[in-house]
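Participant: sequence unknown, structure follows:
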């Protein structure tokens, strides 16, 4: 397929997403199943246009002068593919599968507009109702932070130190663009893709099949590091999901001590078993029933809460979720987070640590939750988060926003990671 056909297909997918309010991945999968003639390169390019359009929906639409899927598709190519209106129209000319080229009104609008002059909410590429939430957190930097959440993400990996080291994995991945991550000791980063490119299928690599590494954003790796899990400890991963942080904690503990992996929805735990087998993490017990947690009350050195959240910190990877998110969903998540904090605290032993993590950038899910918990629970106090960061990431203070009493925030603009929040609370009695 030529670019015109790929653009037409992307517009079709964007229309499907808008009409049916469905996830982008589902819409792209269905398009691929009904257009089997499209090769892997075509599907990747179409997906890039769709995801670029969703990430840059506000700015793409503003640039072209409309908010239709057509305008967003064209705008994505202008913003992310180094196309100009003139080169794009020249490329589409004579392509019977391409959408109609930019018309005179669209060309005039594009020529008259400079994104630097766009309204703040457009440059931040966020929904109107989220703009005050971002400004509350980031102050004068909120537009820059929002724009970073709309950029293409890298592909991050975590070396499984039970089976390999970083030099060994980097050697295996030679030719993929993989380099050492900037912050974590065991992280590897493959830079964001360019244009119609695609990241390598690292899960097809023999090194992955042998359990040498896992796919995990560096922000998630940092959160696991900050818990301070060490050999011999008793650790509960209270919202373990598919087990990304569970495996990271197990490796840090060198398979000594015990990790209990639990999730209130046991279906989320299903992928963990294959990951444990491949990685040779042997100190993990998966607990799917709430009753199984009773024996752990007051026994854990660390209880990790990877709380359900809006996922606003992952908008680079799931940009369609940005436009489906509502205030009601945020309110529901806040209630769930408070309830989980109140339930999980019972398992922390005196002197133990309650670690709270979200992949959100909103204060309502992060700092506000910690303040509310400390107000109603007097047996816990915050650690010195500035000292904790310095202990783990000395010389890299500028990579995080640190509130010594309330927590540590990571963002694409500041740390190059997804948006994450981490807070550690010590049980005093």
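Facilitator: Now that the structure is in, tell me what you want to look at. Computed from a predicted structure; not experimentally measured.
Participant: alpha carbons only for contacts and neighbour counts from here, please
Facilitator: Noted.
Participant: quick one, helices of the stretch 151-300 of the chain?
Facilitator: 166-172, 206-209, 218-226, 244-252, 270-279 (DSSP state H, counting those that start in this stretch).
Participant: kindly present the ones you listed as CSV, with separate columns for mean neighbour count and distance to residue 66.
Facilitator: Below are the helices of the stretch 151-300 of the chain laid out as CSV (neighbours: other CA atoms under 10 Å; distance: least, CA to CA, whole Å):
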stretch, mean neighbour count, distance to residue 66
helix 166-172, 16, 45
helix 206-209, 16, 44
helix 218-226, 24, 35
helix 244-252, 25, 40
helix 270-279, 15, 42
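Participant: which of those sits closest to residue 67?
Facilitator: Residue 67 lies closest, by CA to CA, to one member of the helices of the stretch 151-300 of the chain: helix 218-226, at 32.6 Å.
Participant: need the helices of the stretch 151-300 of the chain in TSV (columns: distance to residue 368).
Facilitator: As requested, those are arranged in TSV below (distance: least, CA to CA, whole Å):
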stretch	distance to residue 368
helix 166-172	37
helix 206-209	39
helix 218-226	19
helix 244-252	24
helix 270-279	31
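Participant: and the ones you listed: which comes nearest residue 341?
Facilitator: Of these, nearest to residue 341 by CA to CA is helix 218-226, at 17.0 Å.
Participant: can you list contacts of that closest one?
Facilitator: Contacts of helix 218-226 with the rest of the structure, by CA atoms under 8 Å, 6 or more residues apart in numbering, involve 156-158, 181, 183-184, 187, 245, 248-249, 252, 357, 388-389, 392, 410, 417-420, 422.
Participant: here comes the other one, which I'd like you to weigh against the first:
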């Protein structure tokens, strides 16, 4: 397929997403199943256009003055700097499968609406209702912070030190362009995709099958590091999901102690079994029944709550979720977070620690929840988060947004990671 055919396919998929209000991954998968003639490179290029269109939806809507699937797809190519209107029209003229080229009216609108003249919310690529939330969280930096959530993400991996060293994994993945992460001590990174390329399928490598590494965003690795899970601890991962942080803590603990990986959703927990076997984690026990945790009340050294949240910190990877998110969902997540924190706190022993994590950038899910929990639970007090960060990442305090009392915030703009919030509270 040439560019015109790929662009036409992207428009079709964006229309499907809009009409059926469905996740982009589902729409792309279904398109691929019904167009089996498209090769893997074509599918990757089409996916890039679709995801770029969703990441830059407001910018594309601004330069075209409309948010149709056509405007978003064309806008994705123009805003990524891959071509000019004239170059794009020249390429489409040679392709019988291409959509109609840019009209003189569209070209005029693009010229009359440069992005540097757009309102802040457009340059931030933010849903309008989220603008006050982002302003509250990031202050004067909110546009740059929000815009960074619309960039293409890298591919990050965490070395499983139970099986290999980072140098060994880097050597095994040298052909993929993997280099050490800037902050995470066991992290490796393949840079973000350029043009219409695609990330290497690192999970097909023998090193992955041998359990040498896991695919995990550097931000997720950093917050797992900040939990301070150490040898011999008794740990509860209260919202374990597929187990990414449980596996990271297991390696940090050297397969000693015990990690109880619990999730109320059995389907989310299911993948952890195969991951534990591959990684060689012997100190992690998957728990699907909350009643089975009763004997551990007041007895555990560390309880980690990777809370359900809006996922606003993952918008680089899931840009479609940004446009499906609404205020009611935020309110629902806040209620769930408060309830889960109250439940999880019961298991922390005196002198133990409760770690609260979200992949959100909204203060309503982060600092507000920490303050409310401390107010309702005077037996808990925050650790000194500035000292915690400095101990793990000395000399790099400027990289994160740190509040001594309410926690540590990561973001694509500051730490070049997904957006995360981490807070640690000690039971007095």
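Facilitator: Yep, it's here. Keep in mind it's a predicted model, so treat the numbers as computed, not measured.
Participant: so among the contacts of helix 218-226 of structure 1, which ones count as buried?
Facilitator: By neighbour count, with 16 or more other CA atoms under 10 Å, the contacts of helix 218-226 of structure 1 hold 156-158, 181, 183-184, 187, 245, 248-249, 252, 357, 388-389, 392, 410, 417-420, 422 as buried.
Participant: just the strands in the stretch 101-250 of structure 2 please.
Facilitator: Using DSSP state E, counting those that start in this stretch, the strands of the stretch 101-250 of structure 2 run over residues 155-159, 179-180, 187-190, 213-215, 234-237.
Participant: what about residue 360 of structure 2, which SS state?
Facilitator: For residue 360 of structure 2, the assignment made with DSSP: H, G, I helix; E, B strand; the rest coil gives coil.
Participant: give me the distance between it and residue 313 of structure 2.
Facilitator: Here the criterion is CA to CA, to the nearest Å. By it, residue 360 of structure 2 lies 5 Å from residue 313 of structure 2.
Participant: then residue 175 of structure 2?
Facilitator: 29 Å.
Participant: looking at the two, which has the bigger crowd around it?
Facilitator: The residue with more neighbours, out of residue 175 of structure 2 and residue 313, is residue 313; 26 against 9, by other CA atoms under 10 Å.
Participant: for the closest residue in space to the more buried one that isn't next to it in sequence, what are its contacts?
Facilitator: Once flanking residues are discounted, residue 313 of structure 2 sits nearest to residue 419: 3.7 Å by CA to CA, 6 or more residues apart in numbering. Residues in contact with residue 419 of structure 2 (CA under 8 Å, 6+ apart) are 219, 312-314, 359-361, 409-412.
Participant: residue 413 of structure 1 too?
Facilitator: Counting by CA under 8 Å, 6+ apart, residue 413 of structure 1 touches 144-145, 148-149.
Participant: buried by neighbour count, from the residues you listed: which ones?
Facilitator: Buried members of the contacts of residue 413 of structure 1, counted by 16+ other CA under 10 Å: 144-145, 148-149.
Participant: near residue 403 of structure 1, how many other residues are there?
Facilitator: Residue 403 of structure 1 has 14 neighbours, counted by other CA under 10 Å.
Participant: tell me how many other residues surround the closest residue to it other than its chain neighbours.
Facilitator: Distances taken as CA to CA, 6+ apart put residue 385 closest to residue 403 of structure 1, at 6.7 Å, once the chain neighbours are dropped. By other CA under 10 Å, the residues close to residue 385 of structure 1 number 21.
Participant: then residue 327 of structure 2?
Facilitator: Residues contacting residue 327 of structure 2 under the criterion other CA under 10 Å number 11.
Participant: ok, it to residue 129 of structure 2 distance?
Facilitator: For residue 327 of structure 2, the distance to residue 129 of structure 2 (CA to CA) stands at 8 Å.
Participant: same check on residue 334 of structure 2?
Facilitator: 17 Å.
Participant: check residue 65 of structure 2 too.
Facilitator: Residue 65 of structure 2 is 19 Å from residue 129 of structure 2, by CA to CA.
Participant: likewise for residue 270 of structure 2?
Facilitator: Using CA to CA, we find residue 270 of structure 2 at a distance of 35 Å from residue 129 of structure 2.
Participant: now residue 25 of structure 2
Facilitator: 25 Å.
Participant: so for the two, which sits in the more crowded spot?
Facilitator: Each of residue 25 of structure 2 and residue 129 has its neighbours counted (other CA under 10 Å); residue 25 has more, 15 against 12.
Participant: for the helix or strand where that one lies, give me the average deviation versus structure 1.
Facilitator: According to DSSP states H and E, residue 25 of structure 2 maps onto helix 24-34. After superposition onto structure 1, helix 24-34 of structure 2 sits on average 0.3 Å from its aligned residues (mean CA distance after the TM-score superposition for structure 1).
Participant: show residues contacting that helix.
Facilitator: Contact with helix 24-34 of structure 2 is made by 13, 16-17, 38, 43, 47, 50-51, 320, as judged by CA under 8 Å, 6+ apart.
Participant: and if we set it to 10 Å?
Facilitator: Helix 24-34 of structure 2 has contacts (CA atoms under 10 Å, 6 or more residues apart in numbering) with 9-10, 12-18, 20-21, 35, 38-40, 42-44, 46-47, 50-51, 54, 318-321.
Participant: give me the buried subset of the residues you listed.
Facilitator: Listed as buried from these are 9-10, 12-17, 38, 42-44, 46-47, 50-51, 54, 318-321; burial here means 16+ other CA under 10 Å.
Participant: residue contacts, the residue positioned nearest the centre of structure 2?
Facilitator: Closest residue to the average C-alpha location of structure 2: residue 314 at 3.0 Å, with CA atoms, centre = their mean. Shown in contact with residue 314 of structure 2 (CA under 10 Å, 6+ apart): 149-150, 153, 217, 321-322, 359-361, 411-412, 417-420.
Participant: so the residue lying closest to residue 195 of structure 2 once chain neighbours are set aside is in which element?
Facilitator: Residue nearest to residue 195 of structure 2 in three dimensions, not counting chain neighbours: residue 82, with 6.9 Å by CA to CA, 6+ apart. Using DSSP H and E, residue 82 of structure 2 sits in no helix or strand.
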